[in-house]
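Generate coordinates for the sequence data below:
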Amino acid sequence: MSMQEARQDMVARQLAGRGIADERVLRAMGEVPREAFVAPAHRSLAYADGPLPIGRGQTISQPWIVARMIEAARIGPGSRVLEIGAGSGYAAAVMLQMDAHVLAIERDPALAEAARLRLEDLGYELELRCADGSAGAPQSAPFDAIIVSAAGPRLPEPLRRQLVPGGRLVMPVGSAEVQRLLRLTAPDPPGSGNPRTEDLGGVRFVPLLGAEGWPL
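Presented below is the predicted three-dimensional model:
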């Protein structure tokens, strides 16, 4: 099976076959070459139904998880998105393929530089910062959606404040052993009530380190 065939099989079986319904997400994940975002030793497993190591103790998430988070964030053309924990850059590439405007933050300098070069080589344009992203990017806010690809002890209050009215924060929360994927939706109009938080199911992510995450 070629990489293109494996990619389409992944979209059909792992994503659409397990409930991902957003056609924009399915189309983008059928177009982005996931094999470009994994180490050469793991390229034959690029479309396997699971996470893969990308070095520095980090992983590229299972394709279904990437699709689930992007679908849950309700991202569309023109959406302003903050991604915290860019890793290899794969999720950012999927969102860029959907014509979103993405600001990505990665705290590990080696991963950040590798992701920047990889995305540039593939023709994607975005701003990628190397920083502690746990408190977001207040100077660049507000955002239509914030996706956090690491698990923290709680939904950080600074991230809530960086959402537009009706904006979505999608983030895993919990300990190393037990985590839940949560979606917080900001009230619209502002002040009309409390944010709405939904539990989207159990997940397993690396820890979010930093000022609003777990201590270093």
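
alpha carbons only for contacts and neighbour counts from here, please
OK.

how near is residue 173 to residue 194?
19 Å (C-alpha to C-alpha, to the nearest Å).

Those two: who's more crowded?
The neighbour comparison of residue 173 against residue 194 (other C-alpha atoms under 10 Å) goes to residue 173, with 27 against 11.

Moving C-terminal from the host helix or strand of the more buried one, which element do we reach first?
Take DSSP states H and E as the rule and residue 173 turns out to sit in strand 163-174. Counting by DSSP H and E, the next helix or strand C-terminal to strand 163-174 is strand 179-185.

for that next one, packing partners?
With contacts defined as 3 or more C-alpha pairs under 8 Å, 6 or more residues apart in numbering; DSSP states H and E, strand 179-185 has these neighbours: strand 163-174, strand 196-203.

let's see this one next to it:
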Amino acid sequence: MIDTYRHKGMRRKLIEELRAMGISAIDVLDAFDQVPRHFFLDSSFTNQAYSNMAFQIGEGQTISHPYTVAFQTQLLNLNKGQRILEIGTGSGFQTAILCALGARVVSIERQRNLYISAKSKIAQLGYVPNLFFGDGYKGKASYAPYDSILVTCGAPFIPEDLKNQLKVGGRLVIPIGEGDKQIMTRLTKINEEEWKTETFGDFSFVPMLTKTAK
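Have a look, this model is predicted:
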């Protein structure tokens, strides 16, 4: 991996842009400084890697806008050492951000090619999340309960399996809705029967699909 002073300078510029857009969590901004986003994109996009843009990464999927990644991560209010379930590994960039924050990450990807690519790139950065190829709607019960769950694709509804795998006091951050726009939603598990629901405006994600791709 090549990470030059130029790349680092572009990261610092992006961080200042995120700060101006309302990302205030210092640990999240520090994680963005640590993780080279250009490493998760085709080399032809190096000059644009630190722009606040989404990019196609194959299999009909995208690497989200840096602001979207930062915003979702900030909503989790993570503490180091917490166990996090991520639904939608994608390029692996969000996974690496969670690892940089000191989380114990379990991540599921339904596209095999993306799973293989992300696994390789994350390992090269020295992070060791538990990555799985599978159906995100089912979560990963064998590692539950989770302190937080992050869904990085647009869900038509909130999967019950994910709610069941969250600790009491934990947070589920999920964009809900079908079509071009979803409502960013944070659910906090008060107890086994009661939830606090907060919404944070419209975002745009690729859809959360049910079947894994071979």
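
What value does the TM-score take for this pair?
Here the superposed chains carry a TM-score of 0.93, computed using TM-score structural alignment, normalised by the length of the second structure; 207 aligned residues with a C-alpha RMSD of 1.2 Å.

Residue 65 of the first structure: which of the helices and strands packed on strand 179-185 of the first structure is closest?
When these are ranked by proximity to residue 65 of the first structure, the top entry is strand 196-203, at 8.3 Å, counting by C-alpha to C-alpha.

equivalent range in the second structure for whichever helix in the first structure runs longest?
In the first structure, with assignment by DSSP state H, the single longest helix is helix 109-121. Counting by TM-score structural alignment, helix 109-121 of the first structure lines up with residues 112-124 of the second structure.

how far apart are that stretch and its match in the first structure?
In the superposition with the first structure, the average deviation recorded for stretch 112-124 of the second structure is 0.5 Å (mean C-alpha distance after the TM-score superposition for the first structure).

Residue in the first structure paired with residue 61 of the second structure?
Going residue by residue (TM-score structural alignment), residue 61 of the second structure aligns to residue 58.

for its match, what are its contacts?
Neighbouring residues of residue 58 of the first structure by C-alpha atoms under 8 Å, 6 or more residues apart in numbering: 87, 206.

Kindly report the same for residue 30 of the first structure.
Counting by C-alpha under 8 Å, 6+ apart, residue 30 of the first structure makes contact with 7-8, 11.

among the residues you listed, which are in helices?
Among the contacts of residue 30 of the first structure, DSSP H puts 7-8 in helices.

so which of the contacts of residue 30 of the first structure would you say is closest to residue 45 of the first structure?
Nearest to residue 45 of the first structure out of the contacts of residue 30 of the first structure is residue 7 (C-alpha to C-alpha; 11.0 Å).

nearest residue to the closest one other than its sequence neighbours?
In space, and not counting its chain neighbours, residue 7 of the first structure is closest to residue 30: 5.9 Å by C-alpha to C-alpha, 6 or more residues apart in numbering.

So that neighbour versus residue 67 of the first structure, what's the distance?
Using C-alpha to C-alpha, we find residue 30 of the first structure at a distance of 11 Å from residue 67 of the first structure.
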